[in-house]
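Participant: curious how this folds, go ahead:
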Amino acid sequence: MRRSLSLVLLVMSLSGAGAASAAQQDAVPADLGQRLVTTYAAPATQRLDADARALAQALDALCKQPAAKAAESVQARFRSVVLAWSGVEFLRFGPLVEGNRYERIAFWPDPRGVMSRQVQGLLADPAVTALDAQALSARSVAQQGLPALEFLLYRDGGVLEAARQGRAEAPDCAYAQAAAGALALQTGALAQAWSAQGEYARQFSRPAADNPLYRTPREVAAEAIKALSTGLQFARDVKLVPVLAEPYQDSRARRAPYWRSGLTAPALAASVASMLRFHDAAGWALPAEEAWRVEGLRRELVQLRDVLGSLKAPVRDLLQDPEGRRQLTLATLLLKNAKDLLDQDLAPQLGVTIGFNALDGD
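Facilitator: Below is the predicted model of the structure:
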C-alpha cells in the first residue's frame, strides 16, 4: 500500500513538472529572438551608429571652422550619442562583448582615473596630431570611447570651450576627431552584427538544434532576461549607489557617468526607457493569472523612467539638493524592486535561472 502511494505521488510529481515545463515553454514566444532583433536591437544599434557618424562629421566641421555655433552642434551630437548608447549598453552579450567592444565604446567605471591620465599623456605626445581612427582603435581602451571623448570636449580649456572662443587647438582637435572616428568604427560593427545581414542577428533570431549559439527560444529568453537583470543591477550598484554614499562630498559627483557633460540623469533615464521598450518587445505570453508578473515589472520601469526623466539638473546640483538626493535615492529603490520582480517573479515563469552575469567579478 505504502509503495503504491509512493508511485502515485511520483507520477503526480512528474506530471506536474511536465505541465510546469510546458507552461514555461508556452510563455516564451517562438519568434522571441526575431521580434527582439527587428523591434529593438537592430534599430537601436543603427541609431547609435548614425549618431556616432553625425558626431564625427560635426567634429570635423568644428575643427575646420571653430565657432560657438559649431560647438553647439557638437554638444548636441554628443548628447544624442550618449543617449543612444544608453539604449544599447545593457545588451551586454554577443557583439557588444566581442573584442572588448563594450570597453572601447565606454571604458567606465574608472575609479582610479586611468582614462584622464592616459588621455592627458597622449595629448602631450607630439605624435597625437597624426593620430587617426584606426590607429587609436588599436591603443588602450581607456584612450578611446565616450569617456575619453567627453573629457576632450568638456574639460577646462577643452575642444568646446576653445571653439566658443574661435580657436581649435591642434592636439585636442586631432585627438577628438580620431576618438569620434574610432567610436564610429565600433558602432558600425555593432550595428552590422545586429542587422538583417548580420550573422549574430541570424543566430539570435533563429534558434535551432544546429545553431551553435541558441538551440531553443528559451535559451534566447535566458539571454534577454539576464541582460535586463544585469542592466538594472549596473544602473543601481555602479551608477547610483557609489554617488549617493554618505557623507556627501563633491568628489561623489565625479563618480557618476557623464558628469562633465551634465548627462548623468538623462543617460540613466534613457537606459531605463530602453529596457522598458526591450521588455515590451519580448511579448511574454504568460497565462492570464500570471500576467501580473509582466505588468508589475512594467509599472516599476515606467515609474523609474519618469522619476529619472524629471531630473534636469547636473548631478552635482542634484546631490547638493535634498529633493534631488531623495529622487535619486528613490531611483535606487525602484531599480532594486524592478530587478527583484524580474529575477524572482518573471524569470522562473519563463524557465530562466538568474546565475552569474557580466558584473560578477568586477
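Participant: alpha carbons only for contacts and neighbour counts from here, please
Facilitator: Noted.
Participant: can you tell me the number of residues neighbouring Ala54?
Facilitator: 20 (other C-alpha atoms under 10 Å).
Participant: next, the structure of the following sequence, for comparison with the previous one:
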Amino acid sequence: MNLSILRGPQARLAKRKLLAITALSLITACSPPPPAKVLADTSNLAILPAYKSFSLSSEKLATAANSFCSKPNTEQLELVRDHWRVAVDGWSGVQNLQFGPLLVDNQAWKIQFWPDKKNLIARKVEALLRSDEALTEKRVDDASVVVQGLSSLEYLLFDPKLGVLDSFANAATGSRRCALLIAVSGHLHSVANGLHDAWRPEAGNYVQIFTQTGEDNPEYPDDSVALANLLDTLVAGVELIKRDKFERPLGLASSEGQAQIYLLEWWRSQYSRDAIIANLKALKNLFMAANGYGLDDYLSKVKQHGEFSTQIQQHFDRSLTAAKAIPNSLFSSAEPRSQAELIQFQTEINELQLLLKSKLPEALGISLGFNAKDGD
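Facilitator: Just a heads-up that it's a prediction; the model follows:
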C-alpha cells in the first residue's frame, strides 16, 4: 500500500491496519505449529512436573525413614507410611509413560516389582535381612529389583505380620529392618531423581529430544512419532488399569474368572483404588497438557473434533467419579460381581478404553503403536 498518497485520517487508519497485519504476521511466524506446541506444553506442563513431584515425594519419604529409625515410635511410623502413599501417587503420575528414560535399564522395575505372582518380595527381602551383608544403598542397587523400590518398602511398612512397630523396635531384628528401610528409600530417591534429571533441560535434557523432532533426531524424526507415543501412553495406561489393576485380580476379566486378590497392585497397604485414581488423574492431565495446549486442543482446533475432545474429558471424569465411589479397598471387596460400584467402574473404564483405543487414533490421524503391555 502506498501511504504517501493518503492524507489525514485515512493515512492514520491505513498505518494502523498495516501495523496490525505486520504484528500478526510476526506472531504467526514466531508461534510453533500445533503439533510442536502439543509436545512442548505436554512436556513442560505435564511430564516434567510429574517427574519432579515423584522425585520430591521420594526424597521426603527417605527423610521420614531416617527420622523414624533414629527413634522408632508409632507416630513416626505412620508418618513414613503417609510419605510412602504420597510417593506412590507420584509414581502413578509417570508409571504409564511409554517412552523416554523410564524405559531404559529397567528403571520401572527398580521402582515397582509387580505383579508378584510367587511372593518373591517377601522371600527376597527376608533373605536379605537374614544375611550378614551390610544393608546400604550400594547393596540394594546391586541386588535384584525385587528388593528395590516402593514394593519392597510396602512389604517393610505394611505387611500384616511384619510391618508393625515391634519389627523395627525389636532389639534383635529392628536395626537391620531399619537399615534396609533407609537403604531402599534412599535408593528409590536416587532412581526418581535420576529420571527427573534425565528430562530436565539443565541436565539430561530429554525434553529437547522429545520436542525438537526432525531428520537428525534418532528417536523422533517427525512430530507424528512423538505424538504417537503420547497416544500409546494414554491407551496403555487405561488398559493397565482396566485389565491388570482391576479386572484380572478381581476375577472380572471373564464370566468364569476367579478373583486373585494377591495380584492386586499395593494389596498389602490396601492402596489399590487410590493408585488407580492417581493414574487416571495423571492420564487426563497428559491428554490436556495440564492447562496448556494439549492433545485435547489439537483434536478440537486442528482436527475439528471438538465434541469428541470434550467427550474424552467427560469420560475421564466419569471414570474418576466411579473409582472414588468404590467404598473400600479393592483387596477387601467381597463378591465383586455383586458390588454395584465395582461394576459401574468397570463400565466407565471400558467406555474410556474404547474411545482412546478405537476412535482417538483415527480422529488424530495417528496409528496406534505396539506397547509393552500388548498381548500380555
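Participant: TM-score of the superposition?
Facilitator: TM-score for the superposed chains, counting by TM-score structural alignment, normalised by the length of the first structure: 0.85, backed by 333 aligned residues with a C-alpha RMSD of 2.4 Å.
Participant: so the residue nearest the centre of the first structure, which state does it fall into?
Facilitator: Residue closest to the average C-alpha location in the first structure (C-alpha atoms, centre = their mean): Glu89, at 2.0 Å. Look at Glu89 of the first structure: counting by DSSP: H, G, I helix; E, B strand; the rest coil, its state is coil.
Participant: what residue of the second structure takes the place of it?
Facilitator: Aligned counterpart of Glu89 of the first structure in the second structure: Gln95 (TM-score structural alignment).
Participant: I'd assumed Lys110 was in contact with its match.
Facilitator: No. Counting by C-alpha atoms under 8 Å, Gln95 of the second structure does not reach Lys110; the two are 11.9 Å apart.
Participant: what about the closest residue to Ala68 of the first structure other than its chain neighbours, how many neighbours?
Facilitator: Distance criterion C-alpha to C-alpha, 6 or more residues apart in numbering; nearest residue to Ala68 of the first structure, sequence neighbours excluded, is Arg164 at 4.1 Å. Arg164 of the first structure has 16 neighbours, counted by other C-alpha under 10 Å.
Participant: so which bit of the first structure is the biggest helix by length in the second structure matched to?
Facilitator: Longest helix in the second structure by number of residues (criterion: DSSP state H): helix 174-199. When the first structure is aligned by TM-score structural alignment, the counterpart of helix 174-199 of the second structure is residues 169-194.
Participant: how about that stretch: buried residues?
Facilitator: Neighbour-count burial for stretch 169-194 of the first structure flags 171-194 (criterion: 16 or more other C-alpha atoms under 10 Å).
Participant: equivalent analysis for stretch 53-73 of the first structure, please.
Facilitator: 53-63, 66-68, 70-73.
Participant: how many residues are close by the aligned partner of Leu250 of the second structure in the first structure?
Facilitator: With TM-score structural alignment defining the correspondence, Leu250 of the second structure maps onto Leu244 in the first structure. By other C-alpha under 10 Å, 20 other residues sit near Leu244 of the first structure.
Participant: how near is Leu244 of the first structure to Lys312 of the first structure?
Facilitator: Per C-alpha to C-alpha, to the nearest Å, Leu244 of the first structure is found 17 Å from Lys312 of the first structure.
Participant: go on, Ala178 of the first structure?
Facilitator: 31 Å.
Participant: can you check Arg325 of the first structure too?
Facilitator: 13 Å.
Participant: check Arg277 of the first structure too.
Facilitator: 22 Å.
Participant: before we move on, what about Leu91 of the first structure?
Facilitator: Applying C-alpha to C-alpha to Leu91 of the first structure and Lys312 of the first structure gives a distance of 26 Å.
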